[in-house]
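Undergrad: test case, fold it:
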Amino acid sequence: MQKRYLLDTMKNLFITFKKENPNESCSYSYFTKQRPFYVKPSAVDGRDTCQCKMHTNTQYMLNAIYSNKIISESNMTQVIEKTVSATDNRLCMQVNCASYNIKEIIYDTQNKSRMLKWQEWVRPSEIIDNKSGKCKLKVTKNVKEITEGTVEELMENLEWQL
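TA: The predicted model follows:
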């Protein structure tokens, strides 16, 4: 069989399965046991490669806020569902639908000036001399860096990204 990779976590897939099949009686443990052997879990966090810079950076911000108990959700899909009226409507997702009302993310912020650290993909450019010293090359790479900022800055960045 051709090897396949999951594009989401088993918990999220189980939640989606239950929404699409409300009449099926299936436990989470049974659902995970029925995964075919050729379908492998993705290990994006285990690799230091950039998949989608924008979405990965947003997830890193969300993870930092969640791990510091500032927000109650760690899943980007759940956060988005709480901020728009309909995730299946493209206009609502673009904040252009008639039934759109502003729903804000609920934060537990007691100290907005506290410093936090989170990972972030950046594209720095550097100039490299070749061995002969005659020409210089401008190289741009994707690099994962640790970013530091206040809770307030992180919340603003997250909301702008969403």
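Undergrad: contacts, neighbours, all on C-alpha from now
TA: OK.
Undergrad: got the buried residues for the lengthiest helix in the chain?
TA: As assigned by DSSP state H, the longest helix anywhere in the chain is helix 53-67. Buried residues in helix 53-67, counted by 16 or more other Cα atoms under 10 Å: Lys53, Thr56, Asn57, Thr58, Gln59, Tyr60, Met61, Leu62, Asn63, Ala64, Ile65, Tyr66.
Undergrad: to compare against the first, here's another:
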Amino acid sequence: MATKNDRETCLCKLHENPKFKINRLYSEKVINTNNVDSLLESVTCDTNNEQCMYRTCNACKDKKIPINDVFTGKIVEWFLWTSKKVARERLNEKGEVVETQHTMTVKDLESGTIETLVTELQTDLHRTTM
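TA: So this is what the prediction gives:
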């Protein structure tokens, strides 16, 4: 029987994409943890405080993820769930081939500099709680 670990399907783009970024930064030794809770603790006063978690707390809203010195400009790759429109052909009720548009969520491989990845993760943390 297949489990969720056997599938390459999106659990939630809003929460899974930052995890992909965290794991990549951790593997590059840019950050010291790939544990989401530990990372959130490093940028908030209190992970149980709604203002902190929504990044509206005056004391911690501008805190940045602690990063280690890295080689600037190094290109890395990471996964990202994205939505794409795809055309599909199907037969209509008259037996004619018609093209229809569908939106699919796919796991893409992105690339960019480590600095770009850090910036994207910082933005993700301001957009959502994990």
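Undergrad: tell me how the two chains score on TM-score.
TA: Once superposed, the chains reach a TM-score of 0.81 (TM-score structural alignment, normalised by the length of structure 2), with 119 aligned residues with a Cα RMSD of 1.8 Å.
Undergrad: still on that earlier bit, how big is the offset of the longest helix of structure 1 relative to structure 2?
TA: Following superposition, helix 53-67 of structure 1 is found to deviate from structure 2 by 0.5 Å on average (mean Cα distance after the TM-score superposition for structure 1).
Undergrad: can you tell me what part of structure 2 that helix aligns to?
TA: Counting by TM-score structural alignment, helix 53-67 of structure 1 falls onto residues 13-27 of structure 2.
Undergrad: nearest spatial neighbour of Glu148 of structure 1, skipping sequence neighbours?
TA: Distances taken as Cα to Cα, 6 or more residues apart in numbering put Lys117 closest to Glu148 of structure 1, at 4.4 Å, once the chain neighbours are dropped.
Undergrad: which SS state does the one you found fall under?
TA: Classification of Lys117 of structure 1 using DSSP: H, G, I helix; E, B strand; the rest coil returns strand.
Undergrad: from Lys19 of structure 1, how far off is the residue nearest the centre of structure 1?
TA: Residue closest to the mean C-alpha point of structure 1, counted by Cα atoms, centre = their mean, is Gln59 at 2.6 Å. In this structure, Gln59 of structure 1 and Lys19 of structure 1 are 24 Å apart, going by Cα to Cα, to the nearest Å.
Undergrad: leaving out the residues flanking it, which one is nearest to the residue nearest to the centre of structure 1?
TA: Met76 is the one closest to Gln59 of structure 1 (Cα to Cα, 6+ apart), at 6.6 Å.
Undergrad: ditto for Gly73 of structure 2
TA: Once flanking residues are discounted, Gly73 of structure 2 sits nearest to Thr113: 5.3 Å by Cα to Cα, 6+ apart.
Undergrad: show me where structure 1 has its helices.
TA: For structure 1, the helices defined by DSSP H cover 10-20, 28-33, 53-67, 76-83, 90-93, 151-161.
Undergrad: please say which position in structure 1 Ile75 of structure 2 maps to.
TA: Looks like Ile75 of structure 2 aligns to Met115 there (TM-score structural alignment).
Undergrad: wait, what's in contact with that match?
TA: Glu148, Gly149, Thr150, Val151 (Cα atoms under 8 Å, 6 or more residues apart in numbering).
Undergrad: show me what the first one lines up with in structure 2.
TA: Read that as Glu148 of structure 1. For Glu148 of structure 1, the aligned residue in structure 2 is Ser111 (criterion: TM-score structural alignment).
Undergrad: Ile65 of structure 2: neighbour count?
TA: 18 (other Cα atoms under 10 Å).
Undergrad: likewise the one 5 residues further on?
TA: Val70 of structure 2 has 13 neighbouring residues, counting by other Cα under 10 Å.
Undergrad: these two touch, right, it and Tyr26?
TA: No. Judged on Cα atoms under 8 Å, Val70 of structure 2 makes no contact with Tyr26 at a distance of 11.8 Å.
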